[in-house]
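# Can you look at this prediction? I've put the sequence above it.
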Amino acid sequence: MPKVRLSDGVSLNTRVDGAEGAPWVVLSNSLGSNLSMWDGQIELLTSKYRVLRYDHRGHGASDVPPGPYSLDKLVGDVIELMDHFGIEKADWIGLSMGAMTGMGLAIHHPDRFGRMVLADGRADAPEMFRAMWDQRIAVVSEGGTEAVADGTLGMWLTEDWRAANPEATAAVRAMISSTDPKGYIACCQGLKELDYLKDLGSVRVPVLYICGAEDKGAPPDVMKAMKAATPGAAYVEIPAAGHVPNINRPEAFNAALAQFLEV
């Protein structure tokens, strides 16, 4: 997979799939994951798109520079990647931290994007949310990402899915626990400053919010409020799904993508 060197010297791991000349879609991952989290969507998306995936700084095979990584920095990374690949305009699919990155892009770079799918990510950081990140930082500082792997699995994937899919569950766990602790913490520090809710009324790109019905991190009531704050936005709730419905319930997630993106 090609690495792209950014203006600050950081190299990000990327992957491109799909036919040359097709319209672009950019996929953006959650905290504690790498670009393989989208494997279940690639067959669908490449039927229409040229697909750019990337590992956030501090994640996967990307570099791990000193933190914290602000959301402004994560947003800027995307624009530099798009410029590198000659992408003037793209659709967007982001989940969790990738959805938060997408909100920043919709607010500050609306001319670069068409339709946006923002899944399982909140738009603000109330005190309880900030305290959760402080706790997570303390745990990872002490025990690495291995120390949060099981708890993260419990948030991401429903118990019945984990029981029915032990090999896939083990692969997801390995992805979480292999994330560099310094990169993980640097992103947590940036997410504590999340403050996009007040700006959602200015968004003018078409947005679909997707939420796992059993998501505890970005629950349905929070995402419904975000939908109400975003002009013209749509909302789809995935039944029996946790925080990562594209893995937990891929058929329902892909159906929502297909309808909104006209795939």
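Sure, I can see it. Because the structure is a prediction, the values reported are computed rather than measured.
# from here on, contacts and neighbour counts on C-alpha atoms
Noted.
# My guess is residue 156 contacts residue 246. True?
No. Using CA atoms under 8 Å as the test, residue 156 is too far from residue 246 to be in contact (10.0 Å).
# distance between the ends of stretch 104-122?
From its first residue to its last, stretch 104-122 covers 12 Å (CA to CA, to the nearest Å).
# all strands for the protein, in order.
According to DSSP state E, the chain carries its strands in the segments 3-5, 11-17, 24-28, 50-54, 90-95, 113-119, 207-212, 234-238.
# Out of the ones you listed, the one nearest residue 81 is which?
Residue 81 lies closest, by CA to CA, to one member of the strands of the chain: strand 3-5, at 7.2 Å.
# Distance-wise, check residue 31 relative to residue 208.
Per CA to CA, residue 31 is found 20 Å from residue 208.
# swap that for residue 97, please
16 Å.
# Please compare the first structure with the one that follows:
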Amino acid sequence: MSFAYVDGLRLHYRIDGAERSDAPWLVLASALGADVTMWSPQIAAFSSRFRVLRFDTRGLGCSDAPPGPYTIEQLTDDVLGLLDALTIERAHFCGLSMGGLIGIALAARHGERLERVVLAHTAARLGTPDVWQARARQAREQGVRSLADATLARWFTSAFAAREPLVLAATRDAFAHMDDEGYASNCEAIGAADLRAEVGAIRAPTLVLTGRADPSVAPEHTRMLAEGITGARFVQFEAQHLSNIERDGDFTRTVLEFLSGPS
């Protein structure tokens, strides 16, 4: 395993990719409750063209889980610190759900570090504080495992779950082993983040993706995000929340075409 220390925090990361030292970087940021394995369906294709950096958000996966609550500023600073630790000046960025929220903040506040941006299944305001406070409380009092069934029902359609039981089991296993406090503290970061006034500051070429049946982030909210970013492209898949897994071929192809397209 590879770890970087950012302001005393140990962040777990993986690098896959093109052997050329001049290949562009692509950073992948995961959903709440997922770790670096969430991106497994994309790695072969992405790493053939990019040096791919994926990481576990603080509190999740194999990264440290310091006491919370966390903030969106901390989460973005973690990414910037990781880039600095690996001497990466600029990169493409692809984030899904909470990873997309981090991407919005990075693109709006630190656009000089980003080339192109993919924001999937996210919005500038994700839900309401009371929803996230309730989820954080459940994680602390009953454990993250108590949230697994409801979460996976939002992530995948029932048809996909029935068709791909091994994928579902692996995803559930990663989720169930999240640190209770780390998960709860990330819930609080999401609940406190409101980036609606900052979206207009994004200048990087942006692709916004959603699932037509996404119950976690309503497609109309994701469309509003796209409409607030000058020149953003908007694409919908026939999926729920984790389209990078449920519609992995479509997701991968769409992202690669965007990242490799003309300026």
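Now that the structure is in, tell me what you want to look at. Treat the numbers as computed from the prediction; the structure is a model and nothing was measured.
# just to revisit the earlier point, please name whichever of the strands of the first structure is nearest to residue 80 of the first structure.
Using CA to CA, these put strand 3-5 closest to residue 80 of the first structure, at 9.1 Å.
# Who are the packing partners of the closest one?
When contacts are defined as 3 or more CA pairs under 8 Å, 6 or more residues apart in numbering; DSSP states H and E, strand 3-5 of the first structure packs onto strand 11-17.
# so the strand it packs on versus strand 50-54, what angle?
150 degrees (axes from the mean of the first three to the mean of the last three CA atoms, to 10 degrees).
# would you list the strands of the first structure in JSON lines and tack on mean neighbour count and distance to residue 37 of the first structure?
Output for the strands of the first structure, formatted as JSON lines (neighbours: other CA atoms under 10 Å; distance: least, CA to CA, whole Å):
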{"stretch": "strand 3-5", "mean neighbour count": "17", "distance to residue 37 of the first structure": "18"}
{"stretch": "strand 11-17", "mean neighbour count": "18", "distance to residue 37 of the first structure": "12"}
{"stretch": "strand 24-28", "mean neighbour count": "25", "distance to residue 37 of the first structure": "10"}
{"stretch": "strand 50-54", "mean neighbour count": "23", "distance to residue 37 of the first structure": "10"}
{"stretch": "strand 90-95", "mean neighbour count": "23", "distance to residue 37 of the first structure": "10"}
{"stretch": "strand 113-119", "mean neighbour count": "24", "distance to residue 37 of the first structure": "13"}
{"stretch": "strand 207-212", "mean neighbour count": "27", "distance to residue 37 of the first structure": "16"}
{"stretch": "strand 234-238", "mean neighbour count": "19", "distance to residue 37 of the first structure": "17"}
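# okay if I get the ones you listed as TSV plus distance to residue 201 of the first structure?
Listed next are the strands of the first structure as TSV, based on distance: least, CA to CA, whole Å:
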stretch	distance to residue 201 of the first structure
strand 3-5	33
strand 11-17	32
strand 24-28	23
strand 50-54	28
strand 90-95	19
strand 113-119	15
strand 207-212	12
strand 234-238	14
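# Please identify which of the ones you listed is closest to residue 60 of the first structure.
Closest to residue 60 of the first structure of the strands of the first structure, according to CA to CA: strand 11-17, at 7.6 Å.
# mean deviation of the closest one from the second structure?
The superposed strand 11-17 of the first structure is, by mean CA distance after the TM-score superposition for the first structure, a mean 0.4 Å from where its aligned residues fall in the second structure.
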